[in-house]
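Visitor: This is a predicted model, with the sequence first.
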Amino acid sequence: MLSKPWLRRILLEQGLFVSWIIAFTATLGSLYFSEIIGFIPCEYCWYQRILMYPLAIILVIATVKKDTGVAVYVLPLSIMGGSISLFHYLTQKVTFLREQGAACGPIPCNIEYINWFGFVTIPFLALVAFILITIIHLSLFYVQRSASK
C-alpha cells in the first residue's frame, strides 16, 4: 500500500496536520451552518457533531505532540461518525429510507438544507470528512505497524 518511502515520510510528517485541518474545517462548517445561517441540526447531525468535535481537539493535541499513535483513538470516532453520516445521507437520498428520516425528531433528518450539484448535502460533507480522516489514520496505523516489524 505505502511502499514508496517518500509517501511514508509525507504521511508521517503531514498526516496529523491534514487530518486536524479536516476535522477543524468540519467543526467550523457545522457551526457556520447552525449558528450563522440558522439551520437547526437534526438528531443525526448532533450525533455526527458529538463524534467530530472531539476529533478536532484530539488531533490538534496529537499534531502539536507529533503523536502518530493517536490513530487508535481517532479511528473508532471517525468510523462511527462516517457510518452515521452515511446512514443520514441515505435517509435524504434513498426513497424507502426517506420516511424514516421524517420521524427523526422535531427537525426531520431527511431535510436537505443544501443540495449542491444535486448530491452534496451537509451529511455528505461530514461523510467526506470522516472518510478522509479514517483513510489518513488507517495509513498511519499501517505505517507504524510495518515500521515496528
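Guide: All right, it came through fine.
Visitor: drop to CA atoms for contacts and neighbour counts, all remaining ones
Guide: Fine.
Visitor: Which parts of this structure are helices?
Guide: Ranges of helices in the chain, per DSSP state H, are 5-31, 43-65, 71-93, 95-102, 122-148.
Visitor: Quick check: which of those helices is buried the most?
Guide: helix 71-93 (a mean of 20; mean count of other C-alpha atoms under 10 Å).
Visitor: Presented hereafter is structure B, for comparison with structure A:
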Amino acid sequence: MTTKRSSNTWWLLLAAWLLALASTLAVLFVGEVMGQAPCVLCWFQRAFMFPLVVILGVACYLNDFSAWRYALPVAATGWLIALYHSLLYSGVITESLKPCGAGPSCSGADMTILGGLPLPLLSLGVFTLIIILLIQIRRRLLP
C-alpha cells in the first residue's frame, strides 16, 4: 500500500518538476531565440521559477516528498507576482502602479506568444498548477 502511495506521490512531484522545467526552457527560448526582452515583472517571476527546477529536480531524484515545505513558498511568491502581472496586463491595475521603468512594458503587446497567449497569464497558470501539485503531495503525506 505504501509503495503504491509513494509511487503516486512521486509522479505528482515529477509533474511539478516537468512544469517548472518546461516553463524555464520556454522563457529561455522566448528571450534568447525569439529575442523578446523580459520586463521587470517577468524577471521577478523567473527568479522564483528557475529555483523550482533545481528544488523539485533534486527532490525527485532523492524521493524527497517533503520538498513541498520549501518549494511551496517559492511557488506561492512567484504566483503572487504573476497574479499582479496578469492584473496589470489585463488592465485591472492602473498603469500608474506599473513597476517598469526603462525597458519593455509589463503590459505591452509584446507580452504574448503563440498568436496572442499572454505570457503573464501563462506564468500564472504554471505557478497555479505547481502549487496544486505540491498541495496534493502535502495531503498525501499529512493525515
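Guide: Yep, that arrived. In this text the structure is predicted, and so the values were computed from the model without any measurement.
Visitor: where does the TM-score land?
Guide: Once superposed, chain against chain, the TM-score is 0.87 (TM-score structural alignment, normalised by the length of the second structure); 139 aligned residues with a C-alpha RMSD of 2.1 Å.
Visitor: Take the helices of the first structure and lay them out in a markdown table including distance to Ile114 of the first structure.
Guide: A markdown table is the format used below for the helices of the first structure (distance: least, C-alpha to C-alpha, whole Å):
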| stretch | distance to Ile114 of the first structure |
| --- | --- |
| helix 5-31 | 12 |
| helix 43-65 | 14 |
| helix 71-93 | 11 |
| helix 95-102 | 16 |
| helix 122-148 | 7 |
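Visitor: what's stretch 24-36 of the first structure aligned against in the second structure?
Guide: On the basis of TM-score structural alignment, stretch 24-36 of the first structure is assigned to residues 21-33 in the second structure.
Visitor: gap between the spatially most central residue of the first structure and Leu11 of the first structure?
Guide: By C-alpha atoms, centre = their mean, the first structure has its centre lying nearest to Phe130, at 2.2 Å. Separation of Phe130 of the first structure from Leu11 of the first structure (C-alpha to C-alpha, to the nearest Å) stands at 17 Å.
Visitor: do Val128 of the first structure as well
Guide: Using C-alpha to C-alpha, Val128 of the first structure is found at 19 Å from Leu11 of the first structure.
Visitor: which one in the second structure is aligned with Glu112 of the first structure?
Guide: Using TM-score structural alignment, the partner of Glu112 of the first structure in the second structure is Ala109.
Visitor: For Leu41 of the second structure, list the residues it contacts.
Guide: Ile81, Ala82, His85, Pro99, Cys100, Cys106 (C-alpha atoms under 8 Å, 6 or more residues apart in numbering).
Visitor: With distance to Gly116 of the second structure as added columns, please give the residues you listed in CSV.
Guide: Output for the contacts of Leu41 of the second structure, formatted as CSV (distance: C-alpha to C-alpha, whole Å):
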residue, distance to Gly116 of the second structure
Ile81, 21
Ala82, 17
His85, 16
Pro99, 23
Cys100, 21
Cys106, 15
